[in-house]
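Participant: Any chance you could fold what I've pasted below:
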Amino acid sequence: MTQRFEAVIIGTGQAGPALAARLSGAGMKIAVVERGRFGGTCVNTGCIPTKTLVASAYAAHLARRGEEYGVMTGGPVTVDMKKVKARKDQISQRSSGNVEKWVRGQANCTVYQGHARFESAHTVRVGDALLEAERIFINVGGRALVPPMPGLDHVPYFTNSTMMDVDFLPEHLIVVGGSYIGLEFGQMYRRFGSKVTIVERGPRLIHREDEDVSQAVRDILEAEGIDVQLDSNCLSARRDGSNVVVGLDCSNGAREAAGTHLLLAVGRVPNTDDLGLEKAGVETDAHGYIKVDEHLRTNVPGVWAMGDCNGRGAFTHTAYNDYEIIAANLLDNDPRKVSDRIPAYALFVDPPLGRVGMTLNEAKQSGRKLLVGTRPMTRVGRAVEKGESLGFMKVIVDADTKRILGASILGVTGDEVVHSLLDVMYANAPYTTISRAMHIHPTVTELVPTLLQDLHPLE
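Facilitator: The predicted structure follows:
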């Protein structure tokens, strides 16, 4: 028997539950479908659990440095990985439980647990139930990419998801992937006490960033004893007794990295391959991402795609913004669109990298006349006082319009500091709006006006 609703939401990641609350609040009869744990990647295997682990790793790192601050720990610092995992599990499970309670508590909302598949443009089957609705919202997220790497089918490996089950300390962790996920896990486990090798196919880490940022992050990681192997462009894997050996290139006398455990952190793919999208006529691109317009509408009227599965952003905050755009257009007569947002994200190594807008390379390619300001964190009083003065600040300004084009803040609280620049960018105000502001001392943010007062033409 067909169950009829005014809206069906598939998936409970960052966008789905919030949209369910808005639609329910508007009096609609809705259905929410979830095949696994409520809350999606962020709550269960992404932001919340990994940043909880990062916090434990930071505590261990700071404890080992205690003598620098005049604090004696009384002996070697050790890490109890079972307690680390238990803390992570408690925080993650609480968040997932809160999302489930929120969704189930919505008025006029029926929750179906199971895998959803389209049977037509406006019908979805979940087990024995057939759900029909004029509006269907897809919020199915993504999963770790397992690359076509020779020998990989003969060795054990972890992804960012399965690493959440680890309650022991790997003796030597090999991380394949020198971008955000790989670097965060690499530094984290080095601080827990593992030997760590990071393997990257390209000539530098986090290739989407400017070269100075990539090099500074590499320097930070190598200073902590992490082995970074670049230009590893012919990867393979094999067993050697109890070890895993990763081949790094295919030349004579090829380089290899041997370790006890392997983590793959080479990207993600959308969870769209088993939704029956072809029966609904919903178009995807070559990588499986659902094609959407500026309002997150698919090519099929009445079907939207939100979050990681639409390829318009791979972050929790972009997914939530997707919900805001859909709700504004559908319920508020407020014509918001994807192109309104400014790129912003962070790399949560320590110190963190906060990034907004264009990189310097992108700004150069735009053909604009540029002003650039930089300041090392060694010239930021708060960073020096905290004993955390690694990194630098960089800001890029359009010389003609005086608008801020982008910024990279690699340093203590850089993931928070960068928002002062982002807000000025959203206000479409000149950089002088913040360069003339008076900030509180002693903070890291107080040096943002100083940074902007020392801009120089790019030569």
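
Participant: For the rest of this, base every contact and every neighbour count on C-alpha atoms.
Facilitator: OK.

Participant: Do a quick rundown of the strands in the stretch 251-400 of the chain.
Facilitator: 256-259, 261-264, 268-270, 303-305, 344-347, 353-357, 370-376, 392-398 (DSSP state E, counting those that start in this stretch).

Participant: closest one to Ala26 among those?
Facilitator: Closest approach to Ala26 among the strands of the stretch 251-400 of the chain is made by strand 303-305 (18.2 Å; C-alpha to C-alpha).

Participant: thinking Ile342 is in contact with Met358, fair?
Facilitator: No. Ile342 is not in contact with Met358 according to C-alpha atoms under 8 Å; the separation is 9.0 Å.

Participant: Neighbour count: these two, which is higher?
Facilitator: Met358 (23 against 16; other C-alpha atoms under 10 Å).

Participant: which ones are touching that one?
Facilitator: The neighbours of Met358, taking C-alpha atoms under 8 Å, 6 or more residues apart in numbering as the test, are Pro343, Leu405, Gly406, Ala407.

Participant: Swap in 10 Å and give it another go.
Facilitator: By C-alpha atoms under 10 Å, 6 or more residues apart in numbering, the contact list for Met358 reads 209-210, 342-344, 364, 366, 395-397, 404-408.

Participant: Let me have the strands of the stretch 251-400 of the chain in CSV, adding mean neighbour count and distance to Gly127 as columns.
Facilitator: Supplementary listing: the strands of the stretch 251-400 of the chain in CSV, determined by neighbours: other C-alpha atoms under 10 Å; distance: least, C-alpha to C-alpha, whole Å:
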stretch, mean neighbour count, distance to Gly127
strand 256-259, 18, 43
strand 261-264, 22, 33
strand 268-270, 18, 22
strand 303-305, 26, 21
strand 344-347, 19, 38
strand 353-357, 24, 43
strand 370-376, 20, 57
strand 392-398, 24, 53
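
Participant: How many residues are close by Leu275?
Facilitator: 19.

Participant: no wait, Arg336
Facilitator: 18.

Participant: Alongside the first, I'd like the structure of this one:
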Amino acid sequence: MEQRQVDVAIIGTGTAGMVAYKAARKHTDNVLAIEGGAYGTTCARIGCMPSKLLIAAAEAAHAARGADLFGVHVNDLSIDRRAVMARVRAERDGFVGSVLDAIDRFPPEHRLRGTARFVAPGRLVVDERIEIEAERIVIATGSHPHVPAFLQAAGDRLLANDTIFELEALPESMVVFGPGAIGLELGAALSRLGVRIRLFGVGGGIGGIADEAIRQCALDTFREAFPLDPSADVKQVRRTDEGVAVTFIDPQQGEVTETFEYLLAATGRRPNLASLALEKSGLALDDRGIPTFNRYSMQCGDQPVFMAGDVNADAPLLHEATDEGRLAGDNAGRWPEIRSGSRRAPLSIVFTDPQIIRVGVTGDLLQQRYGDGYAVGQVSFEDQGRSRVIGKNRGLLKVYGEHGSGQFLGAEMFGPAAEHIGHLLAWAVQQRMTVSQMLGMPFYHPVIEEGVRTALSDLNHALRIGPKMGERCLDCGPGA
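Facilitator: From the prediction side, this is the model:
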């Protein structure tokens, strides 16, 4: 077996692995990036970008259908099911191509194709042909779709987000399991593109929303477009000659069987760890089989091993994977000196319409950290000026602040332009701004962000810092 010694071995070349490679190379040129699958990040190939391409097509169709609101009439709207998917794949391939170009710029001696596994601490074997002795190791192997056993009965009609974009044409119908970010985004987009959709969940969750009033607002809105049961009682899934038959309990009709062309499993993702033989790595594992690590240095215990990206199941988002890869690669490169890095304010976005955001401290963490030491402000977008003008006046925003200090803690929202509002609020959290400081910032008229000002004013009053707002803000303009 071929033998090789390196300073840093990086297992996986997704977003985290690529960034770790570049960071490690600032300290040493004896680096090896090992890839067991296809080159091209999850985001570019099967995640962020192809899903947003599908969503963009859905938004175009929805805008055309809704143009009557403005006195604009679109006649004979049709959707070319093949053309939609052709553009998704073509643009997706362009994004993947840019990633492949970046990989091609790695020196050939720094790249190795094959599946790596531990045979001892600091020792890897790749495809039983090369043994690598690595002083430091970065694990950045990403994640894969988790498909519960009962859904596998769909057989060849089973899809996940790593296969759905290979469809040559939009299907006539699809049943979606999992109302998280992936399931909601794809299910809602497909519905707007004329696909018959039914979405099932368990436990009642909707897009990670913690607040019950916001969750109910989202549930009511989505149900206007397609059937959605977040606490479904599904009895059976089976493959038939017609497609996938799903038997479930309908609250009104009792037991019902409905057949769909495909089944999409959007039931979460799991870290890619099975092939690593971690039992031989010398690393301490938690009850999920994931190495314990420090999220500010990415180091696993006191070993020269670091984890970054989706594989650590901490914050599976691209910007977090980038930060983690940089931390892991830098610390692997500079070992034995370890430096802690700062982490960004929590920010998550679900690209439905309306969109869902969570920023900073929300949900159970508010009660755990602050008890009765926080207050809540809110605004409904039903009567918000700019939202009414553009016909997107649906949604609810809640903002949170700390009693005494007046510090802004976080927010949760289902509503228009939430992806942009989420960034503004995340910046405020990261800068540790007070609610009063945020209210001192400029708010143009008429913009959707005026709704944020209304919520912050409500919060400032709840914090006993500012006055209660009247029915209308005379300084803000009509409909603000």
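
Participant: List the TM-score for the superposed pair.
Facilitator: The TM-score (TM-score structural alignment, normalised by the length of structure 1) is 0.91; 456 aligned residues with a C-alpha RMSD of 2.7 Å.

Participant: In helices, which of the contacts of Met358 of structure 1 fall?
Facilitator: Per DSSP state H, helices hold the following members of the contacts of Met358 of structure 1: Lys364.

Participant: what about the helices in structure 1?
Facilitator: 16-25, 40-44, 47-64, 81-104, 180-192, 211-223, 277-280, 316-331, 360-365, 381-386, 414-426, 432-435, 447-452.

Participant: can I get those in TSV with distance to Ala144 of structure 1 and mean neighbour count?
Facilitator: Formatted as TSV, those follow (distance: least, C-alpha to C-alpha, whole Å; neighbours: other C-alpha atoms under 10 Å):
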stretch	distance to Ala144 of structure 1	mean neighbour count
helix 16-25	21	21
helix 40-44	10	23
helix 47-64	14	19
helix 81-104	19	17
helix 180-192	10	24
helix 211-223	23	17
helix 277-280	21	16
helix 316-331	16	20
helix 360-365	28	15
helix 381-386	35	15
helix 414-426	24	19
helix 432-435	40	16
helix 447-452	37	21
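
Participant: just the contacts of Met358 of structure 1 now: which is nearest Val146 of structure 1?
Facilitator: The closest of the contacts of Met358 of structure 1, once distances to Val146 of structure 1 are taken by C-alpha to C-alpha, is Glu209, at 23.7 Å.

Participant: Ile136 of structure 1: which of the strands of the stretch 251-400 of structure 1 is closest?
Facilitator: Using C-alpha to C-alpha, the nearest of the strands of the stretch 251-400 of structure 1 to Ile136 of structure 1 is strand 303-305, at 4.9 Å.

Participant: Find me the equivalent region of that closest one in structure 2.
Facilitator: Residues 305-307 of structure 2 are the counterpart of strand 303-305 of structure 1, counting by TM-score structural alignment.

Participant: what's that stretch in contact with?
Facilitator: Here stretch 305-307 of structure 2 has contacts from 8-11, 16-17, 20, 121-122, 134-142, 281, 283, 290-295, 297-300, 312, 324-325, 327-329, 331-332, 335, using C-alpha under 10 Å, 6+ apart.

Participant: same thing but 7 Å
Facilitator: With contact meaning C-alpha atoms under 7 Å, 6 or more residues apart in numbering, stretch 305-307 of structure 2 is reached by Arg136, Ile137, Val138, Ile139, Ala140, Met298, Gln299, Cys300, Ala328.

Participant: give the contact list for the counterpart of Phe392 of structure 1 in structure 2.
Facilitator: For Phe392 of structure 1, the aligned position in structure 2 is Leu396, judged by TM-score structural alignment. Neighbour list for Leu396 of structure 2: Ile214, Val379, Ser380, Phe381, Met413, Phe414, Gly415 [criterion: C-alpha under 7 Å, 6+ apart].

Participant: In structure 1, what residue corresponds to the fourth one?
Facilitator: What it means is Phe381 of structure 2. Per TM-score structural alignment, Phe381 of structure 2 is aligned with Met377.

Participant: could you measure Glu449 of structure 2 against Thr115 of structure 2, distance?
Facilitator: Separation of Glu449 of structure 2 from Thr115 of structure 2 (C-alpha to C-alpha, to the nearest Å): 49 Å.

Participant: Does Ala455 of structure 2 touch Ser380 like I think?
Facilitator: No. The criterion here is C-alpha atoms under 7 Å, and Ala455 of structure 2 misses it with Ser380 at 8.7 Å.

Participant: Off-centre distance for stretch 228-235 of structure 1?
Facilitator: 23 Å (C-alpha atoms, centre = their mean, to the nearest Å).

Participant: And it, what's buried?
Facilitator: Within stretch 228-235 of structure 1, the residues that count as buried by 16 or more other C-alpha atoms under 10 Å are Val228, Gln229, Leu230, Ser232, Leu235.

Participant: now those residues as JSON lines including distance to Tyr431 of structure 1?
Facilitator: Shown next, in JSON lines, are the buried residues of stretch 228-235 of structure 1 (distance: C-alpha to C-alpha, whole Å):
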{"residue": "Val228", "distance to Tyr431 of structure 1": "37"}
{"residue": "Gln229", "distance to Tyr431 of structure 1": "39"}
{"residue": "Leu230", "distance to Tyr431 of structure 1": "37"}
{"residue": "Ser232", "distance to Tyr431 of structure 1": "41"}
{"residue": "Leu235", "distance to Tyr431 of structure 1": "45"}
